[in-house]
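Trainee: okay, predicted coordinates and the sequence, questions at the end:
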Amino acid sequence: MSMWSNLPFDLLANIFSFLSPDSLARARSACRNWNACALNYPLGPRYAAQSHPPWFLALPIRNHRPCCYAQNPAMAMGKDNWHEISLEFLSVPVRPVAPVESLLLLRVTNSITLQLAICNPFTRQFRYLPRLNISRTNPAVGITVMDSNSFRIYVAGGMSEAGQGGAFYEPTTELYDSKLDTWKIVGSVPVEFAVRLTVWTPNESVYTKGVLYWITSARAYSVIGFELCTNAWFELGVPMADRLEFATLVRRNEVVTLVGGTSGGNACIWELNEGSIWCLLDTVPSELGSRFLQGKTNWGSTKCVGNDNAICLYRDLGSGMVIWREDGDEGRWEWFWAEGCHYIKGKQVQNNPIRGILIHPSLASSFIFD
C-alpha cells in the first residue's frame, strides 16, 4: 500500500480512469490520498464504451420519495445489483429527457412551459439551463453530443402563445449550445411536423451522421428527421407501421435502429440502411419474450431504451428486463435476462412505473457545473 500511496497524482489518476464508477468509489474510500487524487485529477473514464456496459437507471414516474434506482450490469446475476440513489438534492420535481454522456437532461414538471435542467445523480450536481427564447409547451427535444466538453440541444414545435390570437403550434426550432450557454432560433418547422412533434412524439430522439430523428405515433408510426446542416425536415415510413403496439428509436453502432412488437408476434429490431431501407436485424428470443410478457401476447405496455452498446426492453421497476448488448471482444450482440428491482439490502422496494435511461456513470466533475 505504501508504494501506491506514494505514486504521483497524475499517474494514479490515469490508473483510476480505467475503473468503473463503483470500483472508483471504493478506491476513493480507501484513504485520504486516493480520495484527493480522484477529486482533483478527474480524468475522463475510459471504461464507458469499451470495457463496461451501461448502467440502467430507473426513475419512478409516480414516487413520493425523491430517489431513483440503478442497476449495475457487472453484477446482473447477483442479488445486490440494484442500488437506490437519493435525489433529495433536486429542489423541484423533474422528469428525465435523455442522457448527455454521464449526465441527465431533465424537464422541470412544475412548469407548464418547457424548462430544462441538467444533473449528475451520482455526484449530486444540478443546475437549470437558461430559458428558451420562445415559451413552448410540450415541444420535441433532441440532443447532439459534440465531445466530452460540449453538447447541443434542439427544441422543435410545441404550443406557444400568440398574443391576442391565442395558442398555436410553434413552427420554429431553437438551439442550445453548452459552450455559449445560450439559446438561439435556427430555423423553421413545417406546420404539419410541428403538430406531430408536439402531440404524437415522445422526448426520445436519435442523432447520427448529422441528422436528428424522432418517432411519431400519429395514425400509424413513422419517423420525422431533421438535417442539422440544411435545416431540412423529412419523413420516413417504418416496418409494419399500422400493426406495431410499441415502437422506439435507438442508436446502435451509430446507426438508427427501430425496436417494435406486434400483438401475437415477436418484438423485432430493424436497422436503417443506406437508401432509407429498414433491414431486420434480430427478434427477441421466444423464451425471453414469453418470460417478459408473463404469458400475455400484448406488447403494448413495453418500453425500450438503448444506446450504442445495449438495448433494453422493460415495463416497470419490479418486472424483469430483456437486454440485447454487445458482449465479448468479438463484438457479438447477445440476449440476456435481468431481474427487476424487488429488494435493496434486504428491504422490499415498492413497484412503480418507471422511465428507464442507459447511462455510463461518472464521478468526475463536469464543465457544465463550473
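Mentor: Sure, I can see it.
Trainee: rest of the way, CA atoms for contacts and neighbours
Mentor: Noted.
Trainee: so where do the strands sit in the stretch 51-200 of the chain?
Mentor: 55-60, 67-71, 82-86, 94-100, 103-108, 116-120, 125-128, 140-147, 150-156, 159-161, 167-169, 172-177, 182-188 (DSSP state E, counting those that start in this stretch).
Trainee: how about the ones you listed, which one is nearest Pro353?
Mentor: For these, the distance to Pro353 is smallest for strand 55-60, at 5.8 Å, taking Cα to Cα.
Trainee: and that closest one, what does it pack against?
Mentor: Strand 55-60 sits against strand 67-71, strand 354-359, with contacts defined as 3 or more Cα pairs under 8 Å, 6 or more residues apart in numbering; DSSP states H and E.
Trainee: which one of those is the most hemmed in?
Mentor: Here the criterion is mean neighbour count by mean count of other Cα atoms under 10 Å, and of the helices and strands packed on strand 55-60 the winner is strand 354-359, at a mean of 23.
Trainee: now distance to Ala194 too, for the strands of the stretch 51-200 of the chain, in TSV please.
Mentor: Output for the strands of the stretch 51-200 of the chain, formatted as TSV (distance: least, Cα to Cα, whole Å):
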stretch	distance to Ala194
strand 55-60	28
strand 67-71	33
strand 82-86	37
strand 94-100	19
strand 103-108	20
strand 116-120	20
strand 125-128	26
strand 140-147	9
strand 150-156	7
strand 159-161	9
strand 167-169	6
strand 172-177	8
strand 182-188	9
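Trainee: could you find the closest non-adjacent residue to Trp183?
Mentor: Leaving aside its sequence neighbours, Trp183 sits nearest to Tyr176 (Cα to Cα, 6 or more residues apart in numbering; 4.4 Å).
Trainee: ranges for the strands of the stretch 251-370 of the chain?
Mentor: All strands of the stretch 251-370 of the chain, identified by DSSP E, counting those that start in this stretch, fall at 255-262, 267-273, 277-283, 303-306, 310-314, 321-327, 332-338, 343-344, 347-348, 354-359.
Trainee: could you dump these to JSON lines with distance to Thr123?
Mentor: Formatted as JSON lines, these follow (distance: least, Cα to Cα, whole Å):
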{"stretch": "strand 255-262", "distance to Thr123": "31"}
{"stretch": "strand 267-273", "distance to Thr123": "35"}
{"stretch": "strand 277-283", "distance to Thr123": "37"}
{"stretch": "strand 303-306", "distance to Thr123": "23"}
{"stretch": "strand 310-314", "distance to Thr123": "24"}
{"stretch": "strand 321-327", "distance to Thr123": "27"}
{"stretch": "strand 332-338", "distance to Thr123": "26"}
{"stretch": "strand 343-344", "distance to Thr123": "20"}
{"stretch": "strand 347-348", "distance to Thr123": "24"}
{"stretch": "strand 354-359", "distance to Thr123": "14"}
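Trainee: another one to put next to it:
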Amino acid sequence: MKPSFSIATTSSTSLPMDPRIWRNLPQGLLDRVLAFLPPPSFFRARAVCKRWYSLLFSDSFLESHLLLSPPLHWFLFFTHPTTTNTTTTTTVTTTISSPSSTAFLFNPDDNTWYRLSFSTLIPPNFSPAASSGGLLCWISNDAGLKTLILCNPLSKLVSHLPPTPRPRLFPSVGLTVGDSSFSAVIAGDDLISPFAVKNLTAETFHADGLTGFYSPWATASSLPRLCNLESGLMLFVSGRFYCMNYSPFSVLSYDVAGNDWSKIQAPMRRFLRCPSLVEFSGRLVLVAAVEKSKLNVPRSLRLWLLQPCGRAWAELDRMPSEVYRQFSEAEAGHGFECVGHGHFLAITIKATSDILLFDSRRKVWWWAPPCPFSRDRRGLRGFAYEPRLATPSVGLIESPSISFHAFTS
C-alpha cells in the first residue's frame, strides 16, 4: 500500500544514466541498490514496474532494507493541540483537542518537507505521544484506562496495545523499539481518587522475540515524591527512560533492568526556562533558556550533556548571541520545545510555526524553510522519526513468537 507522500524540494540537474546499465544489472544487485534509497525516492521508484511495486511485500527485500539502508535523522511535526477549560458549578474540565491527522516530515540534511496523512490509520481522539525505530506511538486522550497504538506510517501497519490496568489523566509516555523487541512506559497520576494527593506510578509493556519474554503492563515502582510530569515526553538512552520533572526542575530516570526510578538534579535549575530533554547520538542532553538577573550571566540558550556517572552535567554548547537575539524576538516569551535526532536539534516555538535548527557536528544554526503544506500558524510539536519501510517488532503485539513474514504481509 503506497503512502501519500507529497514533496516540496528544490529541483537539481543531473546527468541521465544509460538505461542499458539498469537493464543488464542482476536482479539481486538491483534490489540492493533500491534498498539504499530513502523512502520518498523508493515509493516514487515503485511506479516503474510491477516487480518494483511488489518489493514492499517482499521479505527478502525488506530484510536487505533493514540491513543496508542508512539511518535517517528526520523529524515529524504535528500542529500543537489546543487546550480549553470548561467550568461547571463544581468542577473544571480540561479538554485537549486532537491534533491534525496530517503530519509534516522534515529532512534537515536538505531542508525538504513531505506530507503524511494518518486520517485512515488512527481513530479520532488519539494524540501522538512518542516515536522510536520507525514507529509512532499514539495515546487515547480520554481520562481513564489508556490505549496505545503503534503505527508505521509508511507500511500502514497499525497495532493496538491492550488497555492499561490503571486509569490515568495526562501521563508521560516512553517508547523504545528494536528489530526484535520493544518496550513502552506510561507514568503519571493513576486517578485513584480525584480528591486525593497524586499517586504517581508507572506501568511497562515489554516484548522480546529473541528471548520469548513477554510482559504486558506490569506495574513498575512508584515515582519519587514531588513529581510533576507536565511535558508528557520520555526519552530512552542507554537502558534508561528519562523525562523532565517540573516545580522544581529536575530529571526523572527509570532504570528498565532494575525497575527503579531516581531523580537527577538539573543544572542551574533556578534560572531555567522551558527545559527539554533531547537525545544526541545516544547521549542525553538538556536544552533550556538561562535567564539570570545578574549581568555577569547573560541570557542564552544552553545545552548540557549528562555525564557517564549519570548524576552530573557538563555544558556542551550554547546559542551564539546574535542567533539568540533573533530567537528571542521570534519566541517573545511564549515558550518553546526541543527535539533531538542524531546530531540535529530542532526548536519549535509554541506561538508560531517557526523552527530553529542546530547541527552539532558543523556547529551551524539556521531557520527551517516554512512548511509549504501548513497554513496554520499555530506552533508545531516535533518527534524524532526515522522513516523505515519495515518495523518487524510491531508483530510482537499480536504474538510473542517472531515471524518476519507476519510483519510484512
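Mentor: All right, it came through fine. These numbers were taken from a predicted model, which means no experiment stands behind them.
Trainee: thinking again about what came up before, in JSON lines: the helices and strands packed on strand 55-60 of the first structure, plus distance to Asn307 of the first structure.
Mentor: Shown next, in JSON lines, are these (distance: least, Cα to Cα, whole Å):
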{"stretch": "strand 67-71", "distance to Asn307 of the first structure": "16"}
{"stretch": "strand 354-359", "distance to Asn307 of the first structure": "7"}
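Trainee: for Pro202 of the first structure, which of the ones you listed is the nearest?
Mentor: Of all these, it is strand 354-359 that lies closest to Pro202 of the first structure, at 11.9 Å by Cα to Cα.
Trainee: how far out from the middle of the chain is the closest one?
Mentor: Centre-to-centre, strand 354-359 of the first structure and its host chain are 6 Å apart (Cα atoms, centre = their mean, to the nearest Å).
Trainee: name the helices or strands packed onto it?
Mentor: strand 55-60, strand 94-100, strand 303-306.
Trainee: format those strands as TSV; extra columns: distance to Arg107 of the first structure and mean neighbour count.
Mentor: Supplementary listing: those in TSV, determined by distance: least, Cα to Cα, whole Å; neighbours: other Cα atoms under 10 Å:
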stretch	distance to Arg107 of the first structure	mean neighbour count
strand 55-60	13	22
strand 94-100	5	21
strand 303-306	18	22
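Trainee: let me know which of these is the nearest to Ile344 of the first structure.
Mentor: With Cα to Cα, the closest approach to Ile344 of the first structure among those belongs to strand 55-60: 13.8 Å.
Trainee: that closest one corresponds to what range in the second structure?
Mentor: In the comparison with the second structure, strand 55-60 of the first structure aligns to the range 74-79 (TM-score structural alignment).
Trainee: contacts for the matching stretch, please.
Mentor: With Cα atoms under 8 Å, 6 or more residues apart in numbering as the test, stretch 74-79 of the second structure has contacts from 99-100, 102-108, 341, 376, 378-387.
Trainee: try stretch 291-306 of the first structure
Mentor: With contacts defined as Cα under 8 Å, 6+ apart, stretch 291-306 of the first structure is touched by 245-246, 248, 250-252, 259, 261-265, 267, 290, 311-315, 319-322, 356-358.
Trainee: please redo it, this time with the cut-off set to 7 Å
Mentor: 245-246, 248, 250-251, 261-264, 311-315, 320-322, 356-358 (Cα atoms under 7 Å, 6 or more residues apart in numbering).
Trainee: now do stretch 96-115 of the first structure
Mentor: 92-95, 116-120, 131, 135-138, 145, 203-204, 357, 359-362.
Trainee: translate Ile186 of the second structure into the numbering of the first structure.
Mentor: Aligning on TM-score structural alignment places Ile186 of the second structure opposite Val155 in the first structure.
Trainee: what's around that match, how many residues?
Mentor: 22 (other Cα atoms under 10 Å).
Trainee: for the residue nearest to it when sequence neighbours are not counted, what are its contacts?
Mentor: Leaving aside its sequence neighbours, Val155 of the first structure sits nearest to Val141 (Cα to Cα, 6+ apart; 4.7 Å). By Cα under 7 Å, 6+ apart, Val141 of the first structure lies in contact with Ile153, Tyr154, Val155, Ala156, Asn203.
Trainee: what do we get in the second structure for Val141 of the first structure?
Mentor: That one, Val141 of the first structure, aligns with Val173 by TM-score structural alignment.
Trainee: ok, Thr123 of the first structure next?
Mentor: By TM-score structural alignment, Thr123 of the first structure lines up with Ser155.
Trainee: ok so, going back, which residues touch the equivalent of the residue nearest to Trp183 of the first structure over in the second structure?
Mentor: Aligned counterpart of Tyr176 of the first structure in the second structure: Phe205 (TM-score structural alignment). Counting by Cα under 7 Å, 6+ apart, Phe205 of the second structure makes contact with Ser183, Ala184, Val185, Ser215, Pro216, Trp217, Ala218.
Trainee: again, only this time at 6 Å
Mentor: Ser183, Ala184, Ser215, Pro216, Trp217 (Cα atoms under 6 Å, 6 or more residues apart in numbering).
Trainee: roughly how far does it sit from Val177 of the second structure?
Mentor: Phe205 of the second structure sits 12 Å away from Val177 of the second structure when distances are taken as Cα to Cα, to the nearest Å.
Trainee: again, but for Arg32 of the second structure
Mentor: Distance, Arg32 of the second structure to Val177 of the second structure, using Cα to Cα: 25 Å.
Trainee: which among the helices and strands packed on strand 354-359 of the first structure is found nearest to Ser217 of the first structure?
Mentor: Of all those, strand 303-306 comes closest under Cα to Cα, at 14.2 Å.
Trainee: where does that closest one end up in the second structure?
Mentor: Against the second structure, strand 303-306 of the first structure falls on residues 337-340 (TM-score structural alignment).
Trainee: once aligned to the first structure, how far is the matching stretch on average?
Mentor: Superposed on the first structure, stretch 337-340 of the second structure shows a mean distance to its aligned partners of 0.7 Å (mean Cα distance after the TM-score superposition for the first structure).
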